[in-house]
Structures are given as structure tokens and as C-alpha cells.
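**Q** Next comes the sequence, and after it the predicted model I'd like to discuss.
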Amino acid sequence: MRAVLQRVSRAQVEVDGQTTARMNNGLLILLGVTHTDQQENAEKLARKCAQLRIFPDAEEKMNLSLLDVKGSAIVVSQFTLYADTRKGLRPAFIDAAQPEV
């Protein structure tokens, strides 16, 4: 699994013009999944994301976790995180898991 985390003060996801998720203060997580990923990979990554100390404390030091700030998270599937661009000009997505996963 690969994840890109973005700290946000607010975020919203829309699909076909309908809002499917909305939050204030938390993490927007772009998540790429590959064929060999297992449930334990997802659980470990979820714990890591929740416990990363990437939010500022009272002294503006990145010292607080998502749990500490009582933030939210939105996870968006992002198969492009497994793009292979080593050859040619068209990325290959052979390493990305199928959409059903």
C-alpha cells in the first residue's frame, strides 16, 4: 500500500455532483492498493496514519496526532500511486489492484 497524506482544515469529496464525504480538520488520504496487499497491511497503515504526529501543538511544533486533535479522515482510492513510468510516455498500472479490491 502507498498513501499520500494531506493535512486539511476542510475537505469534501464529490462523485457525479453528489457530496459523498465532508469533514473539517483532519487528513485527506490518497490510498493506492496493489495485488499483494493484505488486511494486516491496511490495519498497520491505518494505525500509522492515526498516530503520525503531524499536527501542530500550542507551540506550533508538529507534535500531535490525528487522534490527539480529534480530527477526521477521508480516504480516496488512488490507483495512480502504482503507476510505472519507467518506459515510454504512457504510464502502466499493472501493479495497481483491480477496482473490486
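**A** That came through, no problem. Numbering: from 1, shown residues only.
**Q** going forward, measure contacts between C-alpha atoms and count neighbours the same way
**A** OK.
**Q** Go through stretch 44-63 and flag the buried ones.
**A** Applying a neighbour-count criterion of 16 or more other CA atoms under 10 Å, the buried positions in stretch 44-63 are 45, 49-50, 53-55.
**Q** Presented hereafter is structure B, for comparison with structure A:
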Amino acid sequence: MRAILQRASRASVSVDGTVVGALSGPGLVVLVGATHTDTAQDAAALAEKIWRLRILDGELSCADADAPLLVVSQFTLYADTRRGRRPSWSAAAPGDVSEPLLDHFVSALRGLGAQVATGVFGAMMEVELVNSGPFTISLDTEDFAKPRRG
């Protein structure tokens, strides 16, 4: 799984002009995508990593600060732009694979004690945020959750 984390002082996600999720205070906006080989274990590992990552003010984690998270599904994180001018989405898992993984990710965060708001899977969403810092990082479970080869 792949995630983009943005530290935000405020954020919301809307569908058809209606806010469906918002941070209740300063926290993290988490854009999440899945690929074909991702598993529920990857989703849980990503949740644990994000919950405990010390990237908030004062080198605190969301766990330390009880900071909220706004999670938004984003298959475009797996865009392949190496050839031509039109991105390929073939590395992104289809909805019937990625939606349960995203649900597991959100459930894992909530199981750790996180306050989590979400967007609507598969919907056209508008995300508004004030990036605090600005501070944006990317995480990929291939970098920390899967056994290394060779």
C-alpha cells in the first residue's frame, strides 16, 4: 500500500458539495492507494506506522497527541507515467480488492485508538486542507512491511 501524509491544521472532504469527513482539529490527511499484491497485513502495518510516526509538532505522533486523521482513497498514487503522456493505472488494485483493504486500514487505525474521518470510496471528492509546515511525506509498505529479497 502507498500513502501520502500531509500534516494539516484543518481539512475536509466533500462529495457533491456536502462535507462527508473532516479533521476535528490539527492532524493528518492520509491519501491511500492499494496495489494488486497488498494484503490485510500490509494495511495493518501501514496503520501502525502512520499512527506512531513522530511527525507532528514537537516530534509527537498521532498516538502521542491524540490527533485525528482524515483518510481518503486515492488509486492515482499508483500512476505509471514512465511511457507516453497518459498515465497507466494498471498497478492500482481494482475496487473489489482495494476497498476492503482501505476498510481494513481504517479499522486498524480505529483499533489503535485513532479518531478517523473518511471520504467516500470511488466517489468524485474534493479535498480541502491547510497543509501545516508545509509538511508532506510518502510511505510505501514495500519499504517497511514486506520481507526484503536477496
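**A** Arrived safely. In this text the structure is predicted, and so the values were computed from the model without any measurement.
**Q** follow-up on the earlier one: just the ones of the buried residues of stretch 44-63 of the first structure in helices?
**A** Members of the buried residues of stretch 44-63 of the first structure lying in helices (criterion: DSSP state H): 45, 49-50.
**Q** Quick check: of the residues you listed, which lies closest to residue 92 of the first structure?
**A** Each of those was scored against residue 92 of the first structure by CA to CA, and residue 45 proved nearest at 24.7 Å.
**Q** Report the separation between the closest one and residue 99 of the first structure.
**A** 20 Å (CA to CA, to the nearest Å).
**Q** What of residue 13 of the first structure?
**A** When CA to CA is the yardstick, residue 13 of the first structure and residue 99 of the first structure sit 18 Å from each other.
**Q** Of the two, give the one with the bigger neighbour count.
**A** Between residue 13 of the first structure and residue 99, counted using other CA atoms under 10 Å, the more crowded position is residue 13 (15 against 8).
**Q** so who does that one touch?
**A** With contact taken as CA atoms under 8 Å, 6 or more residues apart in numbering, residue 13 of the first structure is in contact with 19-22.
**Q** What subset of the residues you listed is buried?
**A** Among these, none is buried by neighbour count (16+ other CA under 10 Å).
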